[in-house]
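1. Predicted model, plus sequence, below.
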Amino acid sequence: MPNLTLTQDPAADELLGRDPLALLLGMLFDQQFPMERAFAGPRLLADRMGVDTLSAAAIAEADPERMTAWFQGPPAIHRYPGSMAGRAQAVCRLLVERYDGRAEALWADAPDGRDLVKRIGELPGFGAQKTKILVALLGKQYGVTPPGWREAAGEYGEDGSRRSVADITGPESLADVRRAKQEKKQAAKAAAGS
C-alpha cells in the first residue's frame, strides 16, 4: 500500500493509499479547488456515507439529492457540490459498467502507457491534462508502471519534476508544486496580456 501525503491529513492520505476509488475521485475533484482539499474529499465522502472504503456501485446507485447533500457538507467536498456529485456518480457508473466497479481494474492490466491514457481519458471529467497527471501519480506513487507510462504522462512523468500532485511526497514538495503552478498561471496571464 502506497504511503501517500497528498493532503497532509493522515486519515485522508491513508484512504487514498489503500482505496483506488478514493484516489480516482480525489483526482476528479482536483479542479477549480485547492489540491489538498480535493484529495481530502474522498475521506469526507466516506465519512458521510458511513463507510470505511468507497464503493463505486453504492455511489453510482445513490439518490442524486442525497449525493448532493453529502457534497454540500459543511464543509463542502467541492466548490461546485451539485455538479461534482453528478460527475462522481457518472465516473462510478462507468466503473460499474466496464470494470466491475473496481477503479484499480482501469490500470491493473493496461498493456502500456498509451492504453492507460486511453482508459482514463474515457472517464467523465478527465481531460487530457488530468489524465496525464493521474498516469504520473499512478506511476510515481502507486506502483502502476506499464511500459511507456512516463512518455504517456508527458512532462508530468518526468523524474524529479515538481509540476503536479504526482510529485507531492511531503510539505516541501507540496510547496514546490504550488509554486510551480503559480508560476505557470502567471506566465499564461502574461502571454494572454501581450
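-> Yep, it's here.
2. rest of the way, CA atoms for contacts and neighbours
-> Noted.
3. roughly how far apart are Gln182 and Phe71?
-> Summarising the geometry, the distance separating Gln182 from Phe71, computed by CA to CA, to the nearest Å, is 27 Å.
4. my bad, Asp112
-> When Asp112 is compared with Phe71 (using CA to CA), they lie 35 Å apart.
5. With Glu172 instead?
-> Distance from Glu172 to Phe71, counting by CA to CA: 30 Å.
6. So between those two, which is more surrounded?
-> Neighbour totals were compared for Glu172 and Phe71, and Phe71 leads with 25 against 10 (other CA atoms under 10 Å).
7. from the chain's centre, how far out does the one helix or strand the more buried one maps to sit?
-> Assessed by DSSP states H and E, Phe71 sits inside helix 64-72. Between the mean C-alpha point of helix 64-72 and the mean C-alpha point of its chain there is a distance of 19 Å (CA atoms, centre = their mean, to the nearest Å).
8. Second structure follows, compare the two:
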Amino acid sequence: MAVMTLSLPIDPAANELLHRNALALLLGMVLDQQVPMEKAFASPYVLAQRLGHEPDARELAEHDPDELVAIFARPPALHRFPKAMAARVQEVCRVLVQRYDGDAARLWADAADGPQLLGRIADLPGFGRQKAQIFLALLGKRFGVTPAGWREAAGGYGEPGAYRSVADVTDPESLRRVREYKQRMKAEAKAAKG
C-alpha cells in the first residue's frame, strides 16, 4: 500500500499494522460501527496479539466460530458486540477467500474505476453504501488507491478538506473536527425526528 497518512491515537504498532496489512485495514472498517473509531481500528492489532500472529483471511474464514467469539469477547472485548462482529469478520473473510483468493488488497488493486470499487466494497457483508463510501475515501485519501472517479464514487466523503470520517483523520486536530461533524449530524438527525 502507499505511504499511509492515517494517524489514529492508538498504539503505534496498531497504526503500523493498518499501513502494511490490507486485511487489518479492512477489518478495522468492518468493526467501525457503534464503537469509537480508535477502538475499531486498534482491534485488528489486538486480535493478532491474541492469536499470537497476524491472521490471514483464510484462517479467519475457517476459524472455529465459537473460539473466535471467545477471542473477541475476552476482556477488554474487541467490540461492543463480540459475537455479532466475530461472525461478521468471518463472513467478510469468506467473501475474500471466495472472490479474491483471500487477498484483501485484491478488493481494490485491480478495480477498473471508482464506481466498480465502490460496488465491490458495498458487496461485502455489513457494508451499506455509506460505509462503502467511507472506506473508498479512506483508501483514496490515506492509502493512494485512486482509480478514476474514486472521489465522485465516495460522495461527500471523498471531498478534499472534508472532515467527515476516519478517511480524514491525520492528527489530533483533524480527529477533533471529524468528531464535531459527527456530533452535528447526530444533533441534526435528532432534531429532524423531534
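-> Now that the structure is in, tell me what you want to look at. Given the structure is predicted, the values throughout are model-derived calculations rather than measurements.
9. So after superposing, what's the score?
-> Scored by TM-score structural alignment, normalised by the length of structure 1, the superposition of the two chains gives a TM-score of 0.97; 192 aligned residues with a CA RMSD of 0.9 Å.
10. Where in structure 2 does the helix holding Phe71 of structure 1 fall?
-> Helix 64-72 of structure 1 falls opposite residues 65-73 of structure 2 when the two are matched by TM-score structural alignment.
11. Tell me which other helices or strands the helix holding Phe71 of structure 1 touches.
-> Other helices and strands packing on helix 64-72 of structure 1, by 3 or more CA pairs under 8 Å, 6 or more residues apart in numbering; DSSP states H and E, are helix 35-49, helix 81-99.
12. That one to helix 81-99, inter-axis angle?
-> Here helix 64-72 of structure 1 runs at an angle of 120 degrees relative to helix 81-99 (axes from the mean of the first three to the mean of the last three CA atoms, to 10 degrees).
13. Could you report the distance from the residue mapped onto Ser7 of structure 2 from structure 1 to Leu116 of structure 1?
-> Structural correspondence for Ser7 of structure 2 with respect to structure 1 (TM-score structural alignment): Thr5. Taking CA to CA as the measure, Thr5 of structure 1 and Leu116 of structure 1 are separated by 24 Å.
14. More neighbours: which of these two?
-> The residue with more neighbours, out of Thr5 of structure 1 and Leu116, is Leu116; 26 against 20, by other CA under 10 Å.
15. check contacts around the residue positioned nearest the centre of structure 1.
-> Most central residue of structure 1, judged by C-alpha distance to the mean C-alpha position with CA atoms, centre = their mean, is Met27 at 1.3 Å. Met27 of structure 1 makes contact with Ala38, Phe39, Lys130, Leu134, according to CA atoms under 8 Å, 6 or more residues apart in numbering.
16. 7 Å instead, please
-> Listed by CA atoms under 7 Å, 6 or more residues apart in numbering, the contact partners of Met27 of structure 1 are Phe39, Leu134.
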